[in-house]
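Q: for reference, the sequence and a predicted model appear below.
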Amino acid sequence: MSENQRVKLAQELHDGIAQDLVGLGYFVDSLIGKEGTAPDMRAELRTLRFRLIELIEKVRAEMHNLRLDSPPLESEFEPSINYELSKIFAELIRNVQQHSDATSLTISVHDNGHGGAQPKSDHFGLLGIQERVKNLSGSLEVNSESDGTRVAITIPLISP
């Protein structure tokens, strides 16, 4: 398997299966905490929750193994910041799904850096985002000025 294939598979595991398992874990947590859940059912749900945690760890280990030969993602943020931001975005999106009846979703990130970010053929970050947004029939807007960069992603939401 080529490095590109390993990276793509690891990315798909992360963005797909791993996120689905985490979401399922949150759902199980909500059932455990739901008023009126029978004690024996709570015990079964807790067992399921622990099994989900084990499965998530196995998927993460496989993702790590797939990326061993790949250069690590460089980040100036502490790992806890990356983790918390991902959880914040996941919860915001979950709230849109559950409560808003929205027909589209726009996610915007604006930094106060030096600017200069544009999709380039030899830089895969924005190109990867661009491709994923395209797969969702969405739009990507990148504005990069000397006072920072603003990236806005808008995707249509299809009702189930």
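A: Okay, I see it.

Q: for the rest of this, base every contact and every neighbour count on C-alpha atoms.
A: Will do.

Q: tell me where this protein has helices.
A: Taking DSSP state H to define them, one finds helices in the chain at 3-12, 19-33, 39-67, 79-99, 124-135.

Q: correct me, but residue 104 touches residue 154?
A: Yes - assessed by Cα atoms under 8 Å, residue 104 is found in contact with residue 154 at 6.8 Å.

Q: so which of these two has more stuff around it?
A: residue 154 (17 against 12; other Cα atoms under 10 Å).

Q: now that one. Nearest residue, chain neighbours left out?
A: residue 106 (4.2 Å; Cα to Cα, 6 or more residues apart in numbering).

Q: buried stuff in the lengthiest strand in the chain?
A: If you go by DSSP state E, the chain has its longest strand at strand 148-156. Using 16 or more other Cα atoms under 10 Å as the burial criterion, the residues of strand 148-156 that qualify are 149-151, 153-155.

Q: contacting residues for the residue nearest to residue 154?
A: 152-155 (Cα atoms under 8 Å, 6 or more residues apart in numbering).

Q: tell me which of these is nearest to residue 100?
A: residue 155 (14.7 Å; Cα to Cα).

Q: is it true that that closest one touches residue 135?
A: No - counting by Cα under 8 Å, residue 155 stays clear of residue 135, with 9.8 Å between them.

Q: now the common contact residues for the two.
A: By Cα under 8 Å, 6+ apart, no residue touches both residue 155 and residue 135.

Q: can you pull the contacts of the nearest residue to residue 115 once chain neighbours are set aside?
A: Excluding its sequence neighbours, the residue lying closest to residue 115 (Cα to Cα, 6+ apart) is residue 148, at 4.3 Å. Each residue near residue 148 by Cα under 8 Å, 6+ apart is listed here: 110-116.

Q: another one to put next to it:
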Amino acid sequence: MKDEFVTLAQELHDGIAQDLVGLGFSIDNAISNSADPSTRTELRAVRFSITEIIEKVRIEIHRLRELGPSQVRFTPAYSYELNRVFNEILRNVEQHSKATALSITVADNGIGGAIEKKGSFGLTGIQERVKALHGETLIESDQNGTRIAINIPLDKNDSSIDS
């Protein structure tokens, strides 16, 4: 039974969740290409809704995985708190730092293996989003863990990035 939960979680991740991420990218593109302010506003609202749905699906994926074989997984509450921490850090950078660039590095001491997998868009999604922000991504992974570093310019007047 536990293997079935893990399989279902993987199918949700590789299926519905990735489809929603792809739809989000399409809407981001439509926002960038739209000259009409009201259309852009409506598309942003749809994009926000999709982001909320993606988060709900991810929470369910985490729950299903928790029911599966014992592995280190973040609980939904843990993931939620980490998201709040990162959001607050970014809010402080935006509101108080007067910075012109942002660097974020996340490193773990796991087994490595951060590679692109067929049907999975996690790393690709990260790279595409960073590229859309005119930034750079560095991914290093070996048997001692994975390190993902991103560098993004913070030009708030850049009209090619839709906020």
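A: Received it, and whenever you're ready, just let me know what you need. Everything numeric in this text was worked out from a predicted model, so none of it was measured.

Q: what's the TM-score here?
A: Superposed pair, TM-score by TM-score structural alignment, normalised by the length of the first structure: 0.57. Supporting alignment: 114 aligned residues with a Cα RMSD of 3.6 Å.

Q: re earlier: and the contacts of residue 148 of the first structure, which two are furthest apart?
A: 110 and 116 (12.8 Å).

Q: the aligned partner of residue 111 of the second structure in the first structure: how many residues sit nearby?
A: Mapped onto the first structure by TM-score structural alignment, residue 111 of the second structure lines up with residue 114. Other residues near residue 114 of the first structure come to 12 when the count uses other Cα under 10 Å.

Q: distance check, residue 114 of the first structure against residue 43 of the first structure.
A: Here the criterion is Cα to Cα, to the nearest Å. By it, residue 114 of the first structure lies 53 Å from residue 43 of the first structure.

Q: over to residue 112 of the first structure?
A: Residue 112 of the first structure is 49 Å from residue 43 of the first structure, by Cα to Cα.

Q: cool, residue 13 of the first structure as well?
A: Following Cα to Cα, the distance that separates residue 13 of the first structure from residue 43 of the first structure is 29 Å.

Q: repeat for residue 131 of the first structure
A: Distance from residue 131 of the first structure to residue 43 of the first structure, by Cα to Cα: 43 Å.

Q: again with residue 67 of the first structure
A: Residue 67 of the first structure is 36 Å from residue 43 of the first structure, by Cα to Cα.

Q: for those two, work out which one has more neighbours and name it.
A: Taking neighbours as other Cα under 10 Å, residue 67 of the first structure and residue 43 compare with residue 67 leading, 20 against 12.

Q: centre-most residue in the second structure?
A: Nearest residue to the geometric centre of the second structure (Cα atoms, centre = their mean): residue 126, 6.2 Å.

Q: which residue lines up with that residue in the first structure?
A: Under TM-score structural alignment, residue 126 of the second structure pairs with residue 129 in the first structure.

Q: what's the answer for residue 143 of the second structure, then?
A: In the first structure, residue 143 of the second structure lands on residue 146 (TM-score structural alignment).

Q: next up, the contacts around that match.
A: Residue 146 of the first structure touches 113-116, counting by Cα under 8 Å, 6+ apart.

Q: of those residues, which stay in contact in the second structure?
A: Here is what carries over to the second structure from the contacts of residue 146 of the first structure, by both residues aligned by TM-score structural alignment, their matches' Cα atoms under 8 Å: 113-116.

Q: dump the residues you listed into JSON lines; add distance to residue 78 of the first structure as well.
A: Formatted as JSON lines, those follow (distance: Cα to Cα, whole Å):
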{"residue": "113", "distance to residue 78 of the first structure": "18"}
{"residue": "114", "distance to residue 78 of the first structure": "21"}
{"residue": "115", "distance to residue 78 of the first structure": "22"}
{"residue": "116", "distance to residue 78 of the first structure": "24"}
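
Q: show me these that map onto strands.
A: Going by DSSP E, the strands hold none of these.

Q: separation between residue 119 of the second structure and residue 148 of the second structure?
A: 21 Å.

Q: distance of the residue nearest to residue 155 of the second structure when sequence neighbours are not counted relative to residue 154 of the second structure?
A: Excluding the flanking residues, the one nearest residue 155 of the second structure by Cα to Cα, 6+ apart is residue 100, at 6.5 Å. Distance, residue 100 of the second structure to residue 154 of the second structure, using Cα to Cα: 5 Å.
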